[in-house]
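Student: this is the structure alone, sequence omitted:
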């Protein structure tokens, strides 16, 4: 076994959260090495919808989801699915999710989520400026559409919660929606527009740009599959599948959906599950899209990227090992054609990725139980890109012994 030279920090994971944390640590004067099993932007950071969804403060675990879930689960290609082959394995996680849907827990999670969102929004533009990626930022808002007044009314408690947290939005009729986004099917009679919803030109290109900035600032990114961590005097050893051993003063574990497997090697049991997300990216001329459109009743969005029009979303709780079911991508695309009659469906590229999700919809950010030298930063679910700059700030503070900008008690990895 060959032991390689020590760095101040090893970051495990070259997705948007890991690279953002690495850049933030690097900016504090720390020597940082990034390890990833596939390289930069290989996972969920490559294929997400590209949104900085700062207004999305309500946790996925909520009474509203519980009401919709039975209907959705009856459709194997619908917004929420649990493959039969995975149903038994995910049952304990689903029980925790159900418990997290109580009004008291939802209120707690909303408060915590809002604090992280606010921090992430404050940190975003300075971080983009620092990393040379500010030109990739777009401020085009989001349009949530509803099929009838009843669906709008059902959404109002969520908008009231956002209003209480100072989030700007306005409800629209069909004519007002058409001014923002022409071409919607007549079935969508009402909508809500949130102007504070930002996006990135392309999430994969953004993550690769972060990797380039990190390297240009002297930070190595190595392709290596981490299999275990081992606390030692004065640091942490990182064991890899090729028999290698690397040593650092501290380790940041930001390996997305694979993080819990590595945490288990230092005695930590964290109930991380995988929301498998699907999408199809169409050519840029597929539709005249002017803002991101959310079809909340159907669990997917359509986003305008610099590289095309992306139709995707939904949740398949299927773990890491089952093969992709691209019929889910096809089902969303077929619906999108109905909802946007002018959409050209040809020439698309399908994708499936793993969103790392915890039962209460909050990430795990904080020190490991076994050692303060291992910092966890994973489990952001749908919000990894959104919360990446805020998480990076918190991680950099933890690494350098500074007080956190927000109370991170609610994100404790030991809360379960």
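Tutor: Cool, got the structure. Just so we're clear, the structure is a prediction, and the values are computed from it rather than from any experiment.

Student: CA atoms for contacts and neighbours, from now on please.
Tutor: Will do.

Student: pull the distance from whatever helix or strand residue 304 lives in to the chain's centre.
Tutor: Using DSSP states H and E, residue 304 sits within strand 300-305. Centroid displacement of strand 300-305 relative to its chain, using C-alpha atoms, centre = their mean, to the nearest Å, is 15 Å.

Student: alongside the first one, take a look at this:
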């Protein structure tokens, strides 16, 4: 594969290539160019199909750009955990805590939370966990094979990750470790002295850690997206940066593009084609899939879990991702710097971002990795720059601050049972591949493998994909 120049900035595709993509009929269309859609499009193109990839926001944006970069194969436990219930009041009373629900959005989110709590029942939780494990156990091997074929295997590494504890007693740490080990996750409990010996640079306040030995990370989510996209194009795949207005199926599958944008996108007259007929269509549009499915009569109880990250540049970075049990956040070393990520906020897709949630991640990061508390940061604090940020200076017209430098937010597409949708439907040729919550990056390759088996009607594939069927919401 010819070497390519991979930028660390979000990228755009050129419009002439996009114009060619719509000039003829496509055998397959994939809606959504996040990491799920990219992997789906690459694998279909690799199988010999002619694929057109559509996304109005460009390639590798949203959570696919700003995620924590962690291949979190240890996360076998569904998010709907009964142990969460007694902690909720404390989380919600802290507006900058690990979980927040905007008051204006509470009633809209209520149906999701009713379904979410229902998934805490022991039988449902156990079934959901087994389904998650099915995708997680093959996640890293699937990524390694895919990236080897794409010529960019160096973009992921598998040196494990740490879950650190500052206040939790050893007996509780060992119980947590045993719960993971009981599900086949390779773990080792480390004391403070062992941590300082093996992973120097961690704060002395960290008493214990669980070392997840077999998990991994990408060195840059953005570079990973770019490499996949360039591989897709090199195989003959085509891309159009265009928003999809709706999907129709009365006289065969068709994708209707936004009429007010297509002429500009193609640099042609308004007579340019606005409908793309296709034999097969895969919807990988994350939280935006909800409205597309609703037009077809399918109800999808998907919710946008807003997450934030803060990019930092310490002189020394940790060797591997470090998550905090008490602080509910993670820091991941990347080519672009040390990414601090976490928090869950339910605010829908329209309300403005609360950038204080991103900025507070620095305080957590400094407590775990003292190298973050740089001389420059001290100077900024003394000069009042940090104070201006923390008090909400530079606000936008709706009262929320404008985005500070190095901060990001994105919408994780989450379903109440923590399982994605990998499914066909009653409409021939229409497939859904979406809703991977916090594990989109982690499960993209293994999830796509299952989708392709289902599309090819391989023996046993329907049974394997049953837990992820769209019909479970009917």
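Tutor: Received, thanks. It should be emphasised that the depicted structure is a prediction, and the values quoted were computed from it without experimental measurement.

Student: could I get the TM-score for this pair?
Tutor: Overlay of the two chains. TM-score (TM-score structural alignment, normalised by the length of the first structure): 0.94; 410 aligned residues with a C-alpha RMSD of 1.9 Å.

Student: which residues touch residue 52 of the first structure?
Tutor: By C-alpha atoms under 8 Å, 6 or more residues apart in numbering, the residues touching residue 52 of the first structure are 197-200, 383, 385-387.

Student: mind checking which of these land in strands?
Tutor: 198-200 (DSSP state E).

Student: got those residues as JSON lines, with distance to residue 67 of the first structure columns?
Tutor: What follows is those, written out as JSON lines (distance: C-alpha to C-alpha, whole Å):
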{"residue": "198", "distance to residue 67 of the first structure": "29"}
{"residue": "199", "distance to residue 67 of the first structure": "30"}
{"residue": "200", "distance to residue 67 of the first structure": "32"}
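
Student: so which of these is surrounded by the most neighbours?
Tutor: Highest neighbour count within these, by other C-alpha atoms under 10 Å: residue 199, with 26 neighbours.

Student: please pull up the equivalent of residue 379 of the first structure in the second structure.
Tutor: With TM-score structural alignment as the criterion, the equivalent of residue 379 of the first structure in the second structure is residue 435.

Student: run through who's touching stretch 104-117 of the first structure.
Tutor: Looking at what lies outside stretch 104-117 of the first structure - C-alpha under 8 Å, 6+ apart - the contacts are 54-55, 57-59, 61-62, 100, 165, 360-362, 386-387, 390-391, 406, 410-411.

Student: among these, which are in helices?
Tutor: 100, 390-391 (DSSP state H).

Student: residue 368 of the first structure: which of those residues is nearest?
Tutor: residue 391 (16.0 Å; C-alpha to C-alpha).

Student: show me what the closest one aligns to in the second structure.
Tutor: Per TM-score structural alignment, residue 391 of the first structure is aligned with residue 447.

Student: what's the burial count for that match?
Tutor: By the measure other C-alpha under 10 Å, the count of residues near residue 447 of the second structure is 27.

Student: same check, this time on residue 110 of the second structure
Tutor: Neighbour count of residue 110 of the second structure, defined by other C-alpha under 10 Å: 11.

Student: which of the ones in strands among the contacts of residue 52 of the first structure lies closest to residue 236 of the first structure?
Tutor: Nearest to residue 236 of the first structure among these, counting by C-alpha to C-alpha, is residue 200 at 35.0 Å.

Student: need the helices for the first structure, in chain order.
Tutor: For the first structure, applying DSSP H gives helices covering 16-27, 44-47, 63-73, 87-100, 103-131, 149-164, 174-180, 203-216, 259-263, 327-339, 388-400.
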